[in-house]
Each structure stands twice: as structure tokens, then as C-alpha cells.
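**Q** please find the sequence and the predicted model below.
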Amino acid sequence: MKFVTSLLAIILTVTFLLYGETVAQDPEPEPEPIVCTDPNEIYDDCGPICGDRTCANQRKNDVVCRRACMEGCFCKGGYVRNKSRKCIPSYMCASMG
């Protein structure tokens, strides 16, 4: 019985050592940094999960979107997305018809 217990202990030790070595050799790759290309965008690690306001929905009050968040590039304050997905000042929406 002592032999079986010792053998089991050796097998478990070798298994843990091999597993630990495998994990150490395979690190997770670093995620690519998010770069905001529009000068009217800013990076936010917890922006609205529903995305930016647009000319069509800028006056909508959506509580759910404010409570959940996601990482990404979002329009600066006072800006909304137009149909071309560019951030424009919200007052320009009226002139776009």
C-alpha cells in the first residue's frame, strides 16, 4: 500500500511540474492597443455598450446603455456620429436634414 501511495505522489508531482512548465512557456499575447484615429474621438475603457449617440438618437435617454460599458473609441462630449460614422458636433445634425 505504501508503494502505491508513493507512486501516486510521484506521478502527481511530475504532472504538476510538466503542467507548470507548459503554462510558463505559453504566455498570453499582449492585446493590441486601441488607437483612435478620428480627432474628435477619445479612448475610454468603459464607454457606453450601445455605442455613440448619432444624429438619429442623440436625444434618446437609454439607462441600460449607461450602466453597462465596453472599451473603445467614442466621440468627445458634444459630438455624435453621422451616417459616415465620423464624430461631428451635435449641432451639425440639423443642417444635414
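**A** Yep, it's here. Nothing here was measured: the structure is a model prediction, and the numbers come from that model. Residues are numbered from 1 along each chain as shown.
**Q** all contacts plus neighbour counts: C-alpha atoms, from now on.
**A** OK.
**Q** does residue 60 lie in a helix or a strand, and which?
**A** Taking DSSP states H and E as the definition, one finds residue 60 inside no helix or strand.
**Q** report how many residues lie close to it.
**A** Using other C-alpha atoms under 10 Å, residue 60 is surrounded by 9 other residues.
**Q** for residue 48, same thing?
**A** Other residues within reach of residue 48 by the criterion other C-alpha under 10 Å amount to 19.
**Q** then this one, side by side with the first:
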Amino acid sequence: MKFLVLVLALIFTYTTLINGQCGENEVGDGCYNGCEPTCRDPHVSCIAMCGPGGCKCKPGYLRNSERKCVPEDEC
């Protein structure tokens, strides 16, 4: 069962990255684990562990309360 979940997560990640479904000011990261700085917590400490991948904010941008990536000075 765990193997199936892993395979499905990898397929989803690959499809998302290939199809360019990341939002504005986001980039695809094949190892993204869901931990990133936000406007509320710009200095969050993340564990350096590879996740299933996904979209994260571009450098210089932080995720706001609406889950959008905005320039740091707009937080």
C-alpha cells in the first residue's frame, strides 16, 4: 500500500511539474516537502528531507495568508 501511495505521489508531482501548473511567482521543485517561509513565519526552520515535490515560492517571495507568493516587501 505504501508503495502505491509513493508511486501516485510521484506521478502527481511529475505531471504537475511537466504541465507547468505552478502559480504566479512559484517554481516546481521535485523534492519539495511542503515547508517554506511565509509572511507569518519568514524564518521557519525546515527539515532537510526530500518530499513528494510540488510548487514553492520563487526566491525573494513568501507565501501570504491567501496561499499566494508575494514579494517579501508586500507581506
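**A** Okay, I see it. Since this is a predicted model, take the numbers as computed values, not measurements.
**Q** report the TM-score for the pair.
**A** Remark: TM-score between the superposed chains equals 0.66 [TM-score structural alignment, normalised by the length of structure 2]; 62 aligned residues with a C-alpha RMSD of 2.4 Å.
**Q** in structure 2, what range does whichever strand or helix holds residue 88 of structure 1 match?
**A** Residue 88 of structure 1 belongs to strand 87-89 when elements are defined using DSSP H and E. Under TM-score structural alignment, the alignment places strand 87-89 of structure 1 onto residues 69-71 of structure 2.
**Q** compared with structure 1, how much does that stretch deviate?
**A** Mean deviation of stretch 69-71 of structure 2 relative to structure 1 after superposition (mean C-alpha distance after the TM-score superposition for structure 1): 0.4 Å.
**Q** contacts for that stretch next, please.
**A** The set of residues external to stretch 69-71 of structure 2 that reach it, using C-alpha atoms under 8 Å, 6 or more residues apart in numbering, is 24-26, 57-58, 60-64.
**Q** which residues does stretch 40-55 of structure 2 contact?
**A** The contact list for stretch 40-55 of structure 2 (C-alpha under 8 Å, 6+ apart) reads 6, 9-10, 13, 16-17, 22-23, 26-38, 62, 64-65.
**Q** kindly recompute the last result at 10 Å.
**A** Applying C-alpha atoms under 10 Å, 6 or more residues apart in numbering, the set of residues contacting stretch 40-55 of structure 2 from outside is 6-17, 20-23, 25-38, 61-65, 72, 75.
**Q** can you flag the buried ones in these?
**A** Buried by 16 or more other C-alpha atoms under 10 Å: 9-10, 13-14, 16-17, 22, 25-30, 32-33, 36-38, 61-64, out of the contacts of stretch 40-55 of structure 2.
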